[in-house]
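K.L.:
no sequence for this one, just the structure:
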């Protein structure tokens, strides 16, 4: 590679600070760092970029056109998901794309278990009732923990946890759940009446699980994976946890299921539209008051350990590409 000095543009260092890059000699770099970048600011900011570092801001074919980003040679994504980048446009131009997989798996799995406990024990709902002064009025708020079937919450040893998405996060969730004494089911593909050995058909898992954790990637096949039919098949004391991506759960159907008592609780870290608000999400706003609904702002990945791993993977991707042409975690 003849070029030895590189302009590195980081569009979203708010999420993960950019580490000092250890480039192999004789390569040098200058960093143009932006805390946050809106979609309408991308084109201007990457015009002189040789290497682009991003997380979730859309990098579409329009800004990947040679007239807009003529020097761009590498897009380094600080995340596992690559759906924010037009991979075909990068492939057509020969732009290298990398990601940083498996850096946040422990944090996401732990967050999933935390969401389970919060939903099963109605933590947020109970908190709201206490803060609004309902405890002295009623004498007890024990019923806030009851499921739609009128029964008090299960303990872990009485739970059957179904995992949909058996990647790195799913495997850690499985280990944690078994350690808590839960029975664990691993889902097969939706629509298939059979499943590989060790798996449970999707529809069976939906019917038999008292807790369902979604930790699968978003794809055309997984859109609206959980909608009216699945919610109607769940046990009335079922708790659903989503740490995957928005659009995998039909949010309006989910709220209707909570309101009608078809399921006991929903806890999510992801949304169809983000940042979620009362203006763009049925999961947010005063109309959800009184529901056993836990919403966290897409932060399951966040941990000191995650950042350390992101830094290491990012540096290895860039250094590997410059030294051998092969990044450690290539996507395109």
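P.N.:
Looks like it arrived, so ask away. Just so it is clear, the model here is predicted, and its values are computed rather than measured.
K.L.:
from now on I want contacts and neighbour counts done on CA atoms only, so please keep to that.
P.N.:
OK.
K.L.:
the strands in the stretch 201-332 of the chain, which residues?
P.N.:
Assigned by DSSP state E, counting those that start in this stretch, the stretch 201-332 of the chain shows strands spanning 211-214, 239-242, 265-268, 293-295.
K.L.:
for these, give me a markdown table that also has mean neighbour count.
P.N.:
Shown next, in a markdown table, are the strands of the stretch 201-332 of the chain (neighbours: other CA atoms under 10 Å):
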| stretch | mean neighbour count |
| --- | --- |
| strand 211-214 | 26 |
| strand 239-242 | 26 |
| strand 265-268 | 27 |
| strand 293-295 | 21 |
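K.L.:
I'd like the ones you listed as a markdown table, with distance to residue 8 appended.
P.N.:
Output for the strands of the stretch 201-332 of the chain, formatted as a markdown table (distance: least, CA to CA, whole Å):
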| stretch | distance to residue 8 |
| --- | --- |
| strand 211-214 | 35 |
| strand 239-242 | 35 |
| strand 265-268 | 34 |
| strand 293-295 | 35 |
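K.L.:
please compare the first structure with the one that follows:
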């Protein structure tokens, strides 16, 4: 229990369905399942610590939070936060790394198999209840493109952090050939890497497992997608905005890409109004609503990691730092 007059942090969880374990320092706490831009300023007005993952912090946001010291991100990616503005405002930003790596990698492979084996279309075909008996074998659902088996795949991975490495391990276990892409535009190629454009030209399936930052925004657009084989598959479990969505929708509609699966979108929640991929006429596309992270292991690990990260900051021993906003740092 805090002594009279003892400083108490005001902790505000701005979004997320995760219930954190009790923080072991004097504080007050409030939780919101989501926070809109119009609600943000009032909710952080007296906050010293904010917990968020999908709530956007712009430069203007920090002017409404004079007491804010820390933003603790519930995930690994902090692309919703203006990190330069946080630094200028003296706000430290931390993340929650490596808690969902296995889960997201499994989801990436799930999307791959769903696209390749037409799982969604064949589920609809079967449950319709009439087509099977009328048409016999439903190979027509593959539209003349016979799927490859895993041993025939050359997988390209763009983004070779913990997630990319996990996807690599799983693909190799399935006897796929794996190429790790060098950074786009790099003049040199590191040992064990393949040039960015060569990966695009060679891959039969491409996994995007990189974060979103200025160097990866629209990294794959119309030109890059033309380098892929018209029978290749693109899977994005990195971040929305890495692939130009209009370019991807166009490539799929024009038959210049075999299929795609994505769990992430440039604007979330994605709607038909803000996402060309959801227009209704985009074929060979499997989408999920940014839930690749969800598993029991992820939730338990995230709870513990966020609590430990916040408590370390309060002790003056910050961990998992993305931006160190402490003066003099």
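P.N.:
Noted; the coordinates are in hand. Being a predicted model, the structure only gives us computed values, none of them experimental.
K.L.:
tell me which of the strands of the stretch 201-332 of the first structure sits nearest to residue 287 of the first structure.
P.N.:
strand 293-295 (11.4 Å; CA to CA).
K.L.:
give me the distance between the closest one and the centre of its chain.
P.N.:
Relative to its chain's centre, strand 293-295 of the first structure lies at 15 Å (CA atoms, centre = their mean, to the nearest Å).
K.L.:
got the contact list for it?
P.N.:
For strand 293-295 of the first structure, the external contacting residues (CA atoms under 8 Å, 6 or more residues apart in numbering) are 115, 118, 119, 124, 125, 265, 266, 267, 268, 269, 283.
K.L.:
for the stretch 101-250 of the first structure, just list every one of the helices.
P.N.:
Under the criterion DSSP state H, counting those that start in this stretch, the stretch 101-250 of the first structure contains helices at 105-120, 123-131, 134-138, 168-179, 202-208, 228-233.
K.L.:
so which of those helices is nearest residue 277 of the first structure?
P.N.:
When these are compared by CA to CA, helix 123-131 sits nearest residue 277 of the first structure, at 17.9 Å.
K.L.:
mean deviation, that closest one versus the second structure?
P.N.:
Helix 123-131 of the first structure differs from its equivalent in the second structure by a mean of 2.5 Å after superposition (mean CA distance after the TM-score superposition for the first structure).
K.L.:
if you skip the residues just before and after it, what's nearest to the residue nearest the centre of the first structure?
P.N.:
With distances taken as CA atoms, centre = their mean, the residue of the first structure nearest its centroid is residue 244 (4.1 Å). Spatial nearest neighbour of residue 244 of the first structure, chain neighbours left out: residue 215 (4.4 Å); criterion: CA to CA, 6 or more residues apart in numbering.
K.L.:
and residue 174 of the second structure, by the same measure?
P.N.:
Excluding its sequence neighbours, the residue lying closest to residue 174 of the second structure (CA to CA, 6+ apart) is residue 150, at 6.2 Å.
K.L.:
what's the answer for residue 11 of the first structure, then?
P.N.:
Leaving aside its sequence neighbours, residue 11 of the first structure sits nearest to residue 34 (CA to CA, 6+ apart; 5.0 Å).
K.L.:
trace that neighbour over to the second structure, please.
P.N.:
If you follow residue 34 of the first structure across to the second structure using TM-score structural alignment, you land on residue 32.
K.L.:
roughly how far does that match sit from residue 214 of the second structure?
P.N.:
Look at residue 32 of the second structure and residue 214 of the second structure: by CA to CA, to the nearest Å, they are 30 Å apart.
K.L.:
out of the two, which sits in the busier spot?
P.N.:
A count of neighbours by other CA atoms under 10 Å puts residue 32 above the other of residue 32 of the second structure and residue 214, at 14 against 10.
K.L.:
thinking again about what came up before, pretty sure the match of residue 34 of the first structure sits against residue 13.
P.N.:
Yes - contact status for residue 32 of the second structure versus residue 13: in contact at 6.0 Å, counting by CA atoms under 8 Å.
K.L.:
show me which helix runs longest in the first structure.
P.N.:
Longest helix in the first structure by number of residues (criterion: DSSP state H): helix 304-324.
K.L.:
what sits up against it?
P.N.:
Contacts to helix 304-324 of the first structure, defined as CA under 8 Å, 6+ apart, come from residues 1, 16, 18-19, 21-24, 27, 76-79, 98-100, 103-104, 107, 326-330.
K.L.:
roughly how far does residue 251 of the first structure sit from residue 283 of the first structure?
P.N.:
In terms of CA to CA, residue 251 of the first structure sits 7 Å off from residue 283 of the first structure.
K.L.:
higher neighbour count, the two?
P.N.:
residue 283 (22 against 19).
K.L.:
burial of the equivalent of residue 252 of the first structure over in the second structure, as a residue count?
P.N.:
Here residue 252 of the first structure is matched to residue 246 in the second structure, going by TM-score structural alignment. A count of neighbours around residue 246 of the second structure, defined by other CA under 10 Å, yields 14.
K.L.:
before we move on, what about the one 5 residues further on?
P.N.:
Per other CA under 10 Å, the neighbour tally for residue 251 of the second structure reads 21.
K.L.:
that one - nearest residue in space that isn't next to it in sequence?
P.N.:
Leaving aside its sequence neighbours, residue 251 of the second structure sits nearest to residue 257 (CA to CA, 6+ apart; 5.8 Å).
K.L.:
so the match of residue 252 of the first structure touches residue 276, yeah?
P.N.:
Yes - counting by CA under 8 Å, residue 276 is a contact partner of residue 246 of the second structure at 5.5 Å.
K.L.:
pull the contacting residues for residue 202 of the second structure.
P.N.:
154, 156, 228, 229.
K.L.:
so which of those residues is the most crowded?
P.N.:
Going by other CA under 10 Å, residue 156 tops the contacts of residue 202 of the second structure with 26 neighbours.
K.L.:
which one in the first structure is aligned with it?
P.N.:
Per TM-score structural alignment, residue 156 of the second structure is aligned with residue 162.
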